[in-house]
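*Asks:* After the sequence you'll find the predicted model.
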Amino acid sequence: MANTPSSVFRVTDPELPFIAATAALEVDNVIHGRGAATPNLQKLSNLLRNSTSHLDHSTQPKHFMDPVSVDVFQRAIAESYNCHLNSIQDIAQKASEVAIQMASAPTKEDLLEILKRFCLELSRQAMTTRQMMQHSRSESPYKK
């Protein structure tokens, strides 16, 4: 089954900042014993997994994410995991690892804190990027 645009990680998805921020809240609730349900964390995991699942299959096209989404993801990883990824292959590998971490219903507090920071940073980066894109469209000299 092919991935539809709404089932893969895209910064242009208007729901992405909300999903990521809500996932951070869910993780915070798990950390503080206020609940165990993480439907938005799982949704975010699915978006990342759907964006990377085809990378190992030679019968499907070798694409990952659009360039803007790659940049936002890389910035969120750099801020939350304190690591810098130097290639698209490194970024794709990290996206796959993060998706697995999210899907595994982690219980270790240090991993939960990292995932919470990642989700918060992803939400912030996605919202900032979307606002910049909308602002640049509204100020285009070609727009009538």
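*Replies:* Perfect, I can see it now.
*Asks:* Every contact and neighbour count from this point should use C-alpha atoms.
*Replies:* Fine.
*Asks:* Which of the helices or strands spans Glu79?
*Replies:* helix 67-81 (DSSP states H and E).
*Asks:* and what of Asn40?
*Replies:* With DSSP H and E as the criterion, Asn40 is inside helix 39-52.
*Asks:* To what extent is the closest residue to Arg75 other than its chain neighbours buried, counted in neighbours?
*Replies:* Distance criterion CA to CA, 6 or more residues apart in numbering; nearest residue to Arg75, sequence neighbours excluded, is Gln125 at 7.5 Å. Using other CA atoms under 10 Å, Gln125 is surrounded by 21 other residues.
*Asks:* Included below, for side-by-side comparison, is a second structure:
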Amino acid sequence: MTEKTDRHDTLQTIYKERLLQLFRNPLGTETPDAAAIRGWAKNRSCGDEVAFYSLLSENGVAQCWHDTAGCAISTATSSLLVEALAGKSREDARKLLDQIRAMVFEGKEVDVDDDVKILSAVHDLRTRHECVGVALKAAEESLEPKGSTE
């Protein structure tokens, strides 16, 4: 094995361990603020469901929560998004969701925080892409204020 292959394998192992940790101890599962906007998505092939909530402010995303009934990957993705989206402008939050899609679905190298980068481990698991996608879709929906036409 080459040094590059060893490093890749080590990173993949670390990433998978972190995904399992987030599944076992998900973040952002408290009751959401009543003013939070709910986004919802369902993976029709397996039944995973994600309700993602964003509390929006003048500056963007103030706080996020999720209620995920699904596999380890969809739960871990929702947990990561709770932390990754909070504090971002809505535009930056949408950009991050697009970067995650490019990383997971297309295998592209993207400039994201290390914690978000763990989702790159899912790229090689083609049958699990929608596990990430369902959380991304719900999170994206939660960024749209009620009645918005943006």
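*Replies:* That came through fine. Please read all numbers here as calculations on a predicted model, not as lab measurements.
*Asks:* After superposing, what score do the chains get?
*Replies:* TM-score of the superposed chains, computed with TM-score structural alignment, normalised by the length of structure 1, equals 0.32; 63 aligned residues with a CA RMSD of 3.2 Å.
*Asks:* re earlier: what residues of the helix holding Asn40 of structure 1 count as buried?
*Replies:* 40-52 (16 or more other CA atoms under 10 Å).
*Asks:* Also stretch 17-24 of structure 2?
*Replies:* Buried residues in stretch 17-24 of structure 2, defined by neighbour count with 16+ other CA under 10 Å: 18-19, 22-23.
*Asks:* same check, this time on stretch 61-77 of structure 2
*Replies:* By neighbour count on 16+ other CA under 10 Å, the buried set for stretch 61-77 of structure 2 is 61-68, 70, 72-77.
*Asks:* Name the single longest helix found in structure 2.
*Replies:* Ranked by residue count, the top helix of structure 2 under DSSP state H comes out as helix 3-24.
*Asks:* following that helix, which helix or strand shows up next?
*Replies:* Per DSSP H and E, the first helix or strand lying C-terminal to helix 3-24 of structure 2 is strand 37-42.
*Asks:* list the helices and strands that next one packs on?
*Replies:* strand 49-57, helix 129-141 (3 or more CA pairs under 8 Å, 6 or more residues apart in numbering; DSSP states H and E).
*Asks:* Contacts made by the longest one with the rest, please.
*Replies:* Helix 129-141 of structure 2 has contacts (CA atoms under 8 Å, 6 or more residues apart in numbering) with 38-43, 48-54, 71, 73-75, 77-78, 81, 94, 97, 101, 104-105, 122-123.
*Asks:* Generate a PyMOL selection restricted to the buried subset of these.
*Replies:* Selection command for PyMOL covering only the buried members of the contacts of helix 129-141 of structure 2, criterion 16+ other CA under 10 Å:
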select buried, resi 38+39+40+41+42+43+48+49+50+51+52+53+54+73+74+75+77+78+81+94+97+101+104+105+122+123
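*Asks:* Please name the residues that touch Val116 of structure 2.
*Replies:* Residues in contact with Val116 of structure 2, defined by CA under 8 Å, 6+ apart, are 80, 84, 100.
*Asks:* hmm, try it at 10 Å
*Replies:* 15, 77, 80-81, 83-84, 96, 99-100 (CA atoms under 10 Å, 6 or more residues apart in numbering).
*Asks:* As TSV, those with distance to Leu136 of structure 2 would be great.
*Replies:* Shown next, in TSV, are those (distance: CA to CA, whole Å):
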residue	distance to Leu136 of structure 2
Tyr15	18
Thr77	8
Leu80	11
Leu81	8
Glu83	13
Ala84	12
Leu96	10
Gln99	11
Ile100	8
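*Asks:* Which members of these occur in helices, if any?
*Replies:* Per DSSP H, the contacts of Val116 of structure 2 map to helices at 15, 77, 80-81, 83-84, 96, 99-100.
*Asks:* returning to that earlier point: can you name every helix or strand that the longest helix of structure 2 contacts?
*Replies:* For helix 3-24 of structure 2, the packing partners by 3 or more CA pairs under 10 Å, 6 or more residues apart in numbering; DSSP states H and E come out as helix 72-85, helix 114-117.
*Asks:* Let me have those in TSV, adding distance to Glu130 of structure 2 as columns.
*Replies:* As requested, the helices and strands packed on helix 3-24 of structure 2 are exported to TSV (distance: least, CA to CA, whole Å):
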stretch	distance to Glu130 of structure 2
helix 72-85	8
helix 114-117	17
